[in-house]
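Undergrad: Here is my input; please provide its structure:
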Amino acid sequence: MAATQRMTVAQALIHFLANQYTVDGDHRERTIPGVFGIFGHGNVAGIGQALKQVNVDSPALMPYYQARNEQAMVHQSVGYARMHRRLATFASTASVGPGATNMLTGAALATTNRLPALLLPSDTFATRVADPVLQQLEQPHDIGLTVNDAFRPLSKFFDRVQRPEQLYSIALGAMRVLLDPADTGAVTIALPEDVQAETLDVPTAFLEEREWYLRRPLPERLPLARAIEALRDARRPLIVAGGGVLYSGAETVLQAFAEKTGIPVATTQAGGGALAWDHPQYLGGIGATGTTAANRLAAEADLIIGIGTRYSDFTTASRTVFQNAGVRFVNINVAPFDAYKHGTQLPVVADAREALDELLAHTDGVAVTADYARLITREKAEWDAAVDAAFAPSGLDRPGQPEIIGAVQAASDPTDVIVQAAGSLPGDLHKLWRVRDPLGYHVEYAFSCMGYEIAGGLGVKRGALADGSDRDVIVMVGDGSYLMLNSELVTAVAEGIKIIVVLIQNHGYASIGHLSETVGSERFGTLYRHYDPQAQNFQNDLPLPVDLAMNARSYGIDVIEVEPGAGAIDDLGRAIRTAKASTRSTFIHINSDPRIYGPDGGGWWDVPVAEVSTLPSTRAARAEYETLRAAQRPLLGEEHAQ
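TA: Predicted coordinates for the structure are as follows:
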């Protein structure tokens, strides 16, 4: 008879998670190194009790970490997962009702970014013995519906443990999806609060160490051959490197392939770091927030080699960046869903590193022409000069965001990690930040979630520390995003985790303010101003007396305020260096002029403008929109065959 151990469902789940390991070649690490948790009546007697018991009996088995916001727990998990190239992530436990639903935004973010996060939301009584329980959602048309069902469309895996015996298959199924390179994202196991505390005889085999070997699919012979043939026929090829390059650890072979063939490389937001900024073949970001170098070459490219990219609208500049009538797409992706995008007839469903290894071995003699090589060099030099000019201090009392980025860049080390997610900063960073390390650029731009930055930065720092790295994590955030979610500064203080937060005070929403102008809405609702009761709007010139430096200081974090003035940029540089020399977290506050923009990279983003309006600004914006929209193409990958 198989050996068993009497445990609660929650105890069994915690012990199971503590013994899961990811294996990638010679590398082996714990898949779930810890649990974030905020407790309520739904989980305090289940997962909470199990974590307490482990903490007493064997503290290292499954460490528990506090958080201040359930959404932020998931953001930390995602930040950690990206730093570990999707090999590990945290679990997050929340109570019934509002605690669970607070994680919904985090779930959507994880799934959209294709990054693993394990969610353990508590659920209402499976027995319905106490019905309705506190915080229970009741729907007359479906009594069994709970708030946790909202996780279904946001998760790559969802199940509910209705009976203790279901735990085994659910836990194993969750782990399979969590570590699937094609299907990973939010993985949700809903745990009714009564079932968490129920007991079962758990087989010892379920609790023993289990290794999950990462799948690295090899490219099939015929698709690879067609891709190689397309490469040999191309005259102006361009590589678009996405996050899949980094998740598969393919940056070294990508560099070798680019150097062998001379093919230039542009990166998506998730692909930042796939090639160092000063590499001769690197053109910078592509698309709506891309560089002139990348976008000009993309417009004329006859072959796009997309590696690990999902081709978001920002990457394709809303399908305007690829203008060559005969452009073809070789899409290398571990996920068939992405490999077949743009109607390509040249999909390569494979791990990025494995596919690049094969291309490197089978493309002898493939090289760009001398004219194309000179064009690459010229466009890169022109853009690098534009960045240098954007970084140059202006001497203004309130500097623009580009020179603020330049000051942070100059004071940072090559291995430091820049963290961002929303507002105007992602666009400027994509164009301007000079990435020097494969893991040095962390911009969450698939979901672009306001409030991600500080929590995500903590996750990034945890990931670095777990790898034995003391690299600094620099979180850049605007005041709008900071106000959305800043409570995890308390977590940094409580655990002594060092991050550097650079808050750019715009007194409103800089990005949407600019976008509002381009669509003819005149920055309506984007300024932080006193309410004007007569005009019934917030469009006046009276900024709010909000002191965000004082707010941060109240959390117990070190604060440096950069005063407005001609020397603000120099002061910012000194502040960054002071923060880097410290062992504590530091919050740096600087005022900026949100109307000073970075250099134009020639990209476009499709945001529809009202077809009719009484506003002259909207009518003018509509006319320009129709002109720009005319450049959109279906990108069906068929033109070359006609």
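Undergrad: Could you use CA atoms for every contact and neighbour count after this?
TA: Will do.
Undergrad: how about the nearest residue to the residue most central in space within the chain, chain neighbours excluded?
TA: Centroid-nearest residue in the chain: Glu444, 2.6 Å away (criterion: CA atoms, centre = their mean). Distances taken as CA to CA, 6 or more residues apart in numbering put Ala421 closest to Glu444, at 4.6 Å, once the chain neighbours are dropped.
Undergrad: My guess is that neighbour contacts Met450. True?
TA: Yes. Counting by CA atoms under 8 Å, Ala421 touches Met450, with 6.6 Å between them.
Undergrad: So between those two, which is more surrounded?
TA: Ala421 (26 against 19; other CA atoms under 10 Å).
Undergrad: quick one: contacts for the more buried one?
TA: Neighbour list for Ala421: 443-445, 448-453 [criterion: CA atoms under 8 Å, 6 or more residues apart in numbering].
Undergrad: Would you pull up how far the helix ranked longest in the chain lies from the middle of the chain?
TA: In the chain, taking DSSP state H as the definition, the longest helix is helix 370-391. Helix 370-391 has its C-alpha centroid displaced from the chain centroid by 28 Å (CA atoms, centre = their mean, to the nearest Å).
Undergrad: now the strands for the stretch 51-200 of the chain?
TA: 64-66, 91-94, 117-123, 157-160, 186-192, 199-203 (DSSP state E, counting those that start in this stretch).
Undergrad: Contacts for the third one, please.
TA: When you say that, I think you mean strand 117-123. Residues contacting strand 117-123 (CA under 8 Å, 6+ apart): 42-43, 74, 77-78, 81, 89-97, 99-100, 107, 110, 146, 148, 178, 185-193.
Undergrad: Distance from the chain centre to it, please.
TA: Its chain's average C-alpha position is 20 Å from that of strand 117-123, according to CA atoms, centre = their mean.
Undergrad: could you give the angle of that strand to strand 186-192?
TA: With axes from the mean of the first three to the mean of the last three CA atoms, to 10 degrees applied, the angle from strand 117-123 to strand 186-192 works out at 20 degrees.
Undergrad: Flag every buried residue along strand 117-123.
TA: 117-123 (16 or more other CA atoms under 10 Å).
Undergrad: who touches the residue nearest to Thr101 when sequence neighbours are not counted in this structure?
TA: Closest residue to Thr101 apart from its sequence neighbours, by CA to CA, 6+ apart: Val147 at 6.8 Å. By CA under 8 Å, 6+ apart, Val147 lies in contact with 97, 100-101, 136-137.
Undergrad: Proceed likewise with the subsequent sequence, for comparison:
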Amino acid sequence: MSTIRLTVAQATIRFLANQYSERDGQRQRLVVGCFGIFGHGNLAGLGTALLESELDDPRRLPYVLGRNEQALVHAAAAYARARNRLQTWAVTSSIGPGATNMVTGAALATINRLPVLLLPGDVFATRSAPPVLQELECFGAGDISVNDALRPVSKYFDRVWRPDQLPAALLSAMRVLTDPVETGAVTIALPQDVQAEAFDWPDDLFAERVWRVPRSAPEGADIAEAAAAIRAARRPLIVAGGGVLYSEASHALTEFAAATGIPVAVTQSGKSAIPSRQPECAGAIGVTGTAAANALARDADVVIGVGTRYTDFTTASHSAFGCAQVRFVNINVARFDAVKLGGIDVVADARAAIDALTKELGGYRVEDAYHRTVAERVADWDHAVAEATAVDGCEPPTQAAVIGMVNAAAGEDDVVVCAAGSMPGDLHKLWRVTKPGTYHVEYGYSCMGYEVAGGLGVGLARPGGDVFVLVGDGSWLMMSSELVTAIQEGVKLIVVLVDNGGFASIGGLSESVGAQRFGTAYRFRSPSGRLDGPPLPVDLAANAASLGAHTISATSCAEFADALREAKASEHTTVIHVRTDPHTVAPASESWWDVPVSAVPGVADTARARTEYDSHKRAQRDYLRPTRDSLREDS
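TA: Predicted coordinates:
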């Protein structure tokens, strides 16, 4: 076997440039580039290797200089989501704060099950002169570094102490990145001295490899059992999650819903799995859902979960499904999720399972009366949305009006990006979608600061349409740095910077638990010692302009509409700064979220909130899978 002499870093970059994923016969580069920030822990190794690769062929594995390591992991995760988890980016950092900055991004990727590859530098393997700069000295162990903080938030973690360990680590990393069940953050820590070591590598390591992403087929018995439960239902409801989008099953789901008449409610990550205009689309479900979908959920006797993790926001903390005899049919590629809520577990790719279920059900269709009920509830909600997003007499603009105007300005190929605060809930309720993948709200980790970085990742993944980044002042102040990277890379973003003077979402939650919006407003400390003085004089528009974006301030609905038109017509990144009223909220979801309230209230507001909390707790329930005997009796 012939060999080639390269450093560990050179071998890593050459290997990554030759990895491909494939599904349904379509092949694409798996790792399309490398985000990073250089420091002493990765500059001489990976930095030099990336330079050499760029000088040889800038398109082989392009390097993008970022501003914050956490944000770069967010951008990689957003790219992976926009590409249905078939492609991603690597992210490299130095040892020390660069590496630990990536922990939050890794947690987000793993919780959302999005593939990202992290390549942090590490301490010297030889331990020649400890402690080196930024080295954590652990008195009880000599082989621990700050990179070990990435272990619990990574789906695969390895540290390459010797060059000959690299091939096994890289192959394991690719396996996890392309596994629909096990994917998430993958970390390969590379000691800085090992990165620069030379080794004779077998040529085969650098051959093109294709990692096939499977479409696992369902078991026939599981499909038959699921179909029997659906046929016996009078008020079935589909809950569509992100798995529908990742398996590219949107068309199959829409056709299934149209053929059967079963309404479809969508989770945050599942929104855009079915067009909003589709008659069977009941809208968002759960805590941030629509009154229509939640009313259907309360009465549903069979709930068909497709590609959903059933988070507490989706299930309203196990209070959403009120029918005493409710059953669950759960289609998921991961058995871990398929058995939740005691469901009939159909472990399979979403598209393959929907196709099989369509065939098994034959000419099944819901009763006409139920179909009319669905239509009436959706029509009522549409009316509520129209009222909430109306701009007449709305000065200053409400957040709902801002969302409505952005939705109206967006083209069918444009994408909306958001993550944390009150806007994800309002978007989930109010935003209208036309195509799969055009709604991109990170709510698995609800990470403040994701928005601009996520917009960068989406913009790199989906060239052609505009990317609208909706971000509140709280998230903006935490992390807006990758706006500079987007401008650097020529990625056009339209950033709608909503200024409501603090943490509006937590302010509302604070009120609901009787905490009087304590600690949620951006204000001076008053002579009383409390943060209840005048508003802080923060100029967010000037801040955005200082980062290189064209910036427009809007104080009315008319000005905001003009700003949207200007931003759409521009070829460059634009930030539209608009002030809104934090106390004007979107229509209620008629749902509940379990946030415990103090059992020993010190103020009257808290006492009232505790009484309400205890009332909701009584509606919370456990769900057990019915026995096959009971299924036979009911059928």
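Undergrad: So which residues of the stretch 201-350 of structure 2 form helices?
TA: 220-231, 242-246, 250-260, 291-299, 312-315, 335-338, 350-361 (DSSP state H, counting those that start in this stretch).
Undergrad: How about residues contacting the first one?
TA: Outside of helix 220-231 of structure 2, the residues within contact range by CA under 8 Å, 6+ apart are 236, 302, 327, 329, 344-346, 353, 356-357, 360-361, 364, 631, 635.
Undergrad: at 10 Å instead, please
TA: 233, 236-237, 262, 301-304, 327-331, 343-347, 353-354, 356-362, 364-366, 628, 631-632, 634-635 (CA atoms under 10 Å, 6 or more residues apart in numbering).
Undergrad: what's the spacing between the aligned partner of Ala455 of structure 1 in structure 2 and Thr573 of structure 2?
TA: Using TM-score structural alignment, the equivalent of Ala455 of structure 1 in structure 2 is Ala453. Using CA to CA, to the nearest Å, we find Ala453 of structure 2 at a distance of 13 Å from Thr573 of structure 2.
Undergrad: So if I had to pick from these two, which one is more boxed in?
TA: It is Ala453, of Ala453 of structure 2 and Thr573, that has more neighbours when counted by other CA under 10 Å, with 31 against 23.
Undergrad: by contact count, what packs against the strand or helix carrying that one?
TA: Element membership of Ala453 of structure 2 [criterion: DSSP states H and E] is helix 450-461. When contacts are defined as 3 or more CA pairs under 10 Å, 6 or more residues apart in numbering; DSSP states H and E, helix 450-461 of structure 2 packs onto helix 69-82, strand 88-93, strand 415-418, strand 439-441, strand 467-472, helix 473-478, helix 482-488, strand 494-499.
Undergrad: quick one, which of those is packed in tightest?
TA: Stretch with highest mean neighbour count among these: helix 69-82 (a mean of 30; mean count of other CA atoms under 10 Å).
Undergrad: From Leu178 of structure 1, how far off is the aligned residue in structure 1 for Ala554 of structure 2?
TA: Under the alignment (TM-score structural alignment), Ala554 of structure 2 pairs with Val562 in structure 1. Applying CA to CA, the value for Val562 of structure 1 to Leu178 of structure 1 is 43 Å.
Undergrad: for Tyr311 of structure 1, same thing?
TA: 23 Å.
Undergrad: So for those two, which sits in the more crowded spot?
TA: Between Tyr311 of structure 1 and Leu178, counted using other CA under 10 Å, the more crowded position is Leu178 (28 against 22).
Undergrad: Which residues are in contact with the more buried one?
TA: Contacts of Leu178 of structure 1 by CA under 10 Å, 6+ apart are 31, 86-89, 114-118, 156-157, 172, 184-188.
Undergrad: If we use 7 Å, what do you get?
TA: 116, 184-185, 187 (CA atoms under 7 Å, 6 or more residues apart in numbering).
Undergrad: Can I get the residues you listed in CSV including neighbour count and distance to His514 of structure 1?
TA: Below are the contacts of Leu178 of structure 1 laid out as CSV (neighbours: other CA atoms under 10 Å; distance: CA to CA, whole Å):
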residue, neighbour count, distance to His514 of structure 1
Pro116, 34, 33
Thr184, 25, 35
Gly185, 29, 32
Val187, 29, 36
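Undergrad: Please tabulate the residues you listed in CSV and include distance to Ala630 of structure 1 as additional columns.
TA: Shown next, in CSV, are the contacts of Leu178 of structure 1 (distance: CA to CA, whole Å):
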residue, distance to Ala630 of structure 1
Pro116, 38
Thr184, 36
Gly185, 36
Val187, 41
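Undergrad: what about Ile331 of structure 2, neighbour count?
TA: Using other CA under 10 Å, Ile331 of structure 2 has 34 other residues around it.
Undergrad: Counterpart of it over in structure 1?
TA: So Ile331 of structure 2 corresponds to Ile332, using TM-score structural alignment.
Undergrad: Show me the helices in the stretch 501-642 of structure 1, by range?
TA: Going by DSSP H, counting those that start in this stretch, the stretch 501-642 of structure 1 shows helices at 510-518, 548-554, 568-581, 616-629.
Undergrad: Check the mean deviation of the first one from structure 2.
TA: In other words, helix 510-518 of structure 1. Once fitted to structure 2, helix 510-518 of structure 1 is off its aligned match by 0.4 Å on average (mean CA distance after the TM-score superposition for structure 1).
Undergrad: likewise the shortest one?
TA: Superposed on structure 2, helix 548-554 of structure 1 shows a mean distance of 0.4 Å to its aligned residues (mean CA distance after the TM-score superposition for structure 1).
Undergrad: Tell me which residues of that helix come out buried.
TA: 548-549, 552.
Undergrad: Run through who's touching it.
TA: Contacts for helix 548-554 of structure 1 (CA under 7 Å, 6+ apart): 559, 589.
Undergrad: now swap in the first one and tell me
TA: Contacts to helix 510-518 of structure 1, defined as CA under 7 Å, 6+ apart, come from residues 423-424, 522-523, 526, 594, 621.
Undergrad: Can you check the distance spanned by stretch 544-563 of structure 2, start to finish?
TA: Stretch 544-563 of structure 2 end-to-end distance (CA to CA) = 15 Å.
Undergrad: What of stretch 89-103 of structure 2?
TA: 16 Å.
Undergrad: can you list the helices of the stretch 501-642 of structure 1 in CSV and add distance to Tyr64 of structure 1?
TA: Listed next are the helices of the stretch 501-642 of structure 1 as CSV, based on distance: least, CA to CA, whole Å:
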stretch, distance to Tyr64 of structure 1
helix 510-518, 37
helix 548-554, 25
helix 568-581, 28
helix 616-629, 51
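Undergrad: for the ones you listed, which one sits closest to Ala50 of structure 1?
TA: helix 548-554 (33.6 Å; CA to CA).
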